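**Student:** For reference, the sequence and a predicted model appear below.
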Amino acid sequence: MPAVAPNAAQRTTFLRAPDATAATAPSAQWWEALGDPILDDLVAKALSGSPTLAAAQARITQARANLAATNAAFTPKANVGASAAEVALPGAFTNDKSRLSKQIYAENFDASWELDLFGANRRRSEAARDRMDAAQASAADAAVSLSAEVVRTYAELRVAQAHATLLDKQVDLDRRLLDHATQRFKLGTVGSQDVDEAKSALAQSESDTSDTGAQITVLADQLAVLIGREPGALDDLVAHPAPPLHVPSTVAIGDPARLLRSRPDIRVAERQVAAANADVGAHIADRFPKVTFTGILGLGGTSVGDAFNPGSLVALAMPQIKWNILDGGRTVALKRNARGALVEAEAKYRGTVLDALEDAEASLTRFGSQRIALAKAAESREAAEHLAGLQVQRAQGGTLSRADALKAERQALRAKMAEISAGGTLTSDFVAVEKALGLGWEAQK
């Protein structure tokens, strides 16, 4: 394999690894760290029932069949045949004035075997095996993407459900604020502007509630399709909300060398390089002579019985050397084409390795940053809740208006929704890290 990213392969940690990560070996079933049995069941169903993975498995079957067909070149070829013919020859062919007319019956068995003297068949077998390995790695890569998409969609669903619960409370607060503003307007203590502002806030909250409900339904249907079911099959998830997912305090990520071994897309590119290299070797071998051994056994004569009479046995053994020295440059052109394909495969391999490392480092950077963002969102929510509590007490004591206390409660709800959103983003970043590490496919074993 071409030497790619030698520094990364030697490092014991990622450059952008945040404090909340560890260089210990991560688990293939990484989603289990989120501690949600429903999610575990959904991922298992996706890995066993997804049409995407079924198609990938079918490509593996095709590649195995192609390997078996290629390996058949190492075995002898045999044919059995029987024939009956009516022969009529003029006297000119028999030195006789009369016309010869005969019936001939024969059966024969022939076998041939090509000696793989220069390794052409062996190299083609290597190429077929490498492509089968690439198909298996491609299926693993599909499993990585699928498991990550299931977790990400499920996490978004739970965040949306948590938002929906808080939005219901916000709608209730906005209605109370509108009632309060309307009463004060009737008393002449506030202008119509306060009423209009309250109406606008209520309308926006009701709109947000409707949008969130639609989002929940869409996400549930997306999950259903991901596990190979029809839309609507997971409506129970819509009817029974659950808390958002929580990322573990410490995430095992391993090291760059492990990533280079684990990511299936790198394995795909690596096997494609090996297959292209084997193709070059096969085309080089095609320039040399081919040695074939052929044997024929036959029985025959002018009657049906002669076709089964050992006395009429005919045997022929024939070694053959064939060297295609003049083909208009076709063999040379095919070899040149194979070398070009090899250069292309090597370039793609290098690009895949570098993209994988960049993906991992970028995912870790975003994950570390979002950890901080979530902590700040939690601080903001705590401050808003503390302030809301104080404002309620002041309103009860008569030193603050009820409207100001309600607005403080609303602000605390908004801060809570912001914290939930930050937690959802952190979960998505966690999923991106695990996907970048190439985890998830071993769950199929």
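**Tutor:** That came in fine, so what should we check first? Numbering: from 1, shown residues only.

**Student:** use CA for all of it now, contacts and neighbours both
**Tutor:** OK.

**Student:** At which residues are the helices of this protein located?
**Tutor:** Under the criterion DSSP state H, the chain contains helices at 6-10, 37-49, 51-71, 91-94, 120-187, 192-226, 235-239, 256-262, 264-285, 330-396, 402-436.

**Student:** For the fifth one, name the packing helices and strands.
**Tutor:** Contacts of helix 120-187 with other secondary structure elements, assessed using 3 or more Cα pairs under 8 Å, 6 or more residues apart in numbering; DSSP states H and E, are made with helix 37-49, helix 51-71, helix 192-226, helix 264-285, helix 402-436.

**Student:** what does the first one give?
**Tutor:** Using 3+ Cα pairs under 8 Å, 6+ apart as the contact criterion, the secondary-structure elements in contact with helix 6-10 are helix 256-262.

**Student:** Spatially nearest residue to the residue most central in space within the chain (excluding sequence neighbours)?
**Tutor:** Among the residues of the chain, the one closest to the centroid is A142, at 1.5 Å (Cα atoms, centre = their mean). The shortest distance from A142 to any non-neighbouring residue, by Cα to Cα, 6 or more residues apart in numbering, is to L53 (6.5 Å).

**Student:** another one to put next to it:
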Amino acid sequence: MLRHQASRYRFLNCVALFLCAVLLASCAKVGPNYKQPAFAQEVQLSVVDGEFTGLVPQQADIQYWWRIFNDPTLNLLINEAISNNIDIKVALSSIYESRAQYGVTRSRLLPAIDGAASVARGRQSDAGTGIDRSSFTQYAVGVDASWEIDLWGKIRRSIEASEAEYQATEEQLNDLLISVCADVARRYFMIRTLQSQVAITVKNIDSQKIILKMVQDRRAAGISSGLEENQSMQVYSTTQTYLPSLRTELSNNINRLSFLLGQPTGYVNDLLTPLADVPLPPEDVAIDIPADRLRLRPDVRQAERLLIAQTARVGVATAELYPTLSLFGSLGTGALSIGDLFSSGSSQFSLGPSVKMNLFNRNDLRQQIIVEDERAKQALYHYEMTVLLAVEEIENALVAYHEQQIQLRSLNNAQIAAQLVMDKSQDLYRSGLIDFQVVLDAERTLLEMENNYEAGRGNTSIYLADLYRALAGGWENSRDLVN
């Protein structure tokens, strides 16, 4: 009876000790608590209320912004890049790694429990005793447990840091998705632009060849001089020199596009034939720039998560100055015969606290707090710099698209006028009313204006892709990828 009551008291004492430990573990955390910087709210876009050509300020869904170009090939390329891009796969792996590490850190709040079983054969020495001690076998089975009580919040601060780092990897993927989608679109627009410029150059070479033949026939008839033939040959040959550089740049962009899709070179060749014009956006594009757009950008959110993590590490370093309290215990059975392992009287247990404190390296610990605190300041400066860069990118993209829309209209008028001048000058030359130099100048101007117009079309679409990238268009896709 007395033995039963003693066991009951021991059990109650253990429960009381456990409850005290839980209460202690909920104590305040040392170190600074994170406070969201007001910098992102204080920084405002200076051009957000302005009027921009081709942009309509109204609510718009920019998650799948590339669909406004109504180009099935572009849609296919971006979807494939999201699925197969190597950088995206690496970022996904980093998320899984960080999520697992977050789980490891959280598990430190729980007791560590190990099971053990052993068998040992031994014999005590009988030297000098005159007593014959026979050999014996020791059997034991038990459970060992240890639990660090988070008195000062070191473990909870570590969890804060680990969770913030995990969230930062998610934002890194979000930012990468934005960049990959925009880069694929940019490469596609550049490819279509270069294909058009190659076609224009070939067309001009054919036209100049006809003019060269006409000059040669006029010289054979004694109507024109050899100078005109040489001038025509010079223009014709000069235009031919443009093709190699255009084709080289076209090939480089096609190969880069294959790389962005996670595929070997040549993979997209069939997708890019037959040739097509650069897809242009609608005349009026709906753009919504909410006041909190800066904080919605994943690079800003990533910088903030890293700041949260580093702030928590200051608390982890501060907690090292304080004593560490742990509970340890073991419960098991032991006997000299395996049949007696679970018999009455074979049980054994131990339970108690352990306190550990750094005594002789406290200066090092204080220096480590300074290290972590300075890193937190650096993380704050990085956050502020990221916000400023975000403002710069958005404003630059808005102005660039606005000005490009204006320029494209002028380029269109210029290339139409250049074609009219070219046609009229050829007619006048055949009639002998103007000098051949006028025709040559018209040829060069027409080629230049047509190429500039195609470049302007491509830049219009490229600058809109840059604007969507700056506004964090498309980044919500990452949640579907992770899940």
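**Tutor:** Nice, thanks for sending it over. Keep in mind it's a predicted model, so treat the numbers as computed, not measured.

**Student:** that older thread, A28 of the first structure is nearest to which of the helices and strands packed on helix 120-187 of the first structure?
**Tutor:** Closest to A28 of the first structure of these, according to Cα to Cα: helix 402-436, at 9.0 Å.

**Student:** once aligned to the second structure, how far is the closest one on average?
**Tutor:** Compared with the second structure after fitting, helix 402-436 of the first structure deviates on average by 3.4 Å (mean Cα distance after the TM-score superposition for the first structure).

**Student:** returning to that earlier point: over in the second structure, tell me which residue corresponds to the residue nearest to A142 of the first structure.
**Tutor:** Alignment note (TM-score structural alignment): L53 of the first structure maps to I88 of the second structure.

**Student:** That match: neighbouring residues, count only.
**Tutor:** 23 (other Cα atoms under 10 Å).

**Student:** Would you confirm that it contacts I178?
**Tutor:** No: contact criterion Cα atoms under 8 Å: I88 of the second structure and I178 do not qualify, at 10.6 Å.

**Student:** so who does the equivalent of S147 of the first structure over in the second structure touch?
**Tutor:** Applying TM-score structural alignment, one finds that S147 of the first structure aligns to C181 in the second structure. Listed by Cα atoms under 8 Å, 6 or more residues apart in numbering, the contact set of C181 of the second structure reads I78, A81, I82, G474.

**Student:** neighbours around the third one, how many?
**Tutor:** With neighbours defined by other Cα under 10 Å, the count for I82 of the second structure comes to 24.

**Student:** That one and S461 of the second structure, how far apart?
**Tutor:** Counting by Cα to Cα, to the nearest Å, the separation of I82 of the second structure from S461 of the second structure is 20 Å.

**Student:** Check the second one too.
**Tutor:** Between A81 of the second structure and S461 of the second structure the distance, using Cα to Cα, works out to 19 Å.

**Student:** Likewise for the last one?
**Tutor:** Relative to S461 of the second structure, G474 of the second structure is positioned 16 Å away (Cα to Cα).

**Student:** how deep is the counterpart of P244 of the first structure in the second structure tucked in, by neighbour count?
**Tutor:** Under the alignment (TM-score structural alignment), P244 of the first structure maps onto V278 of the second structure. V278 of the second structure: 24 surrounding residues under other Cα under 10 Å.
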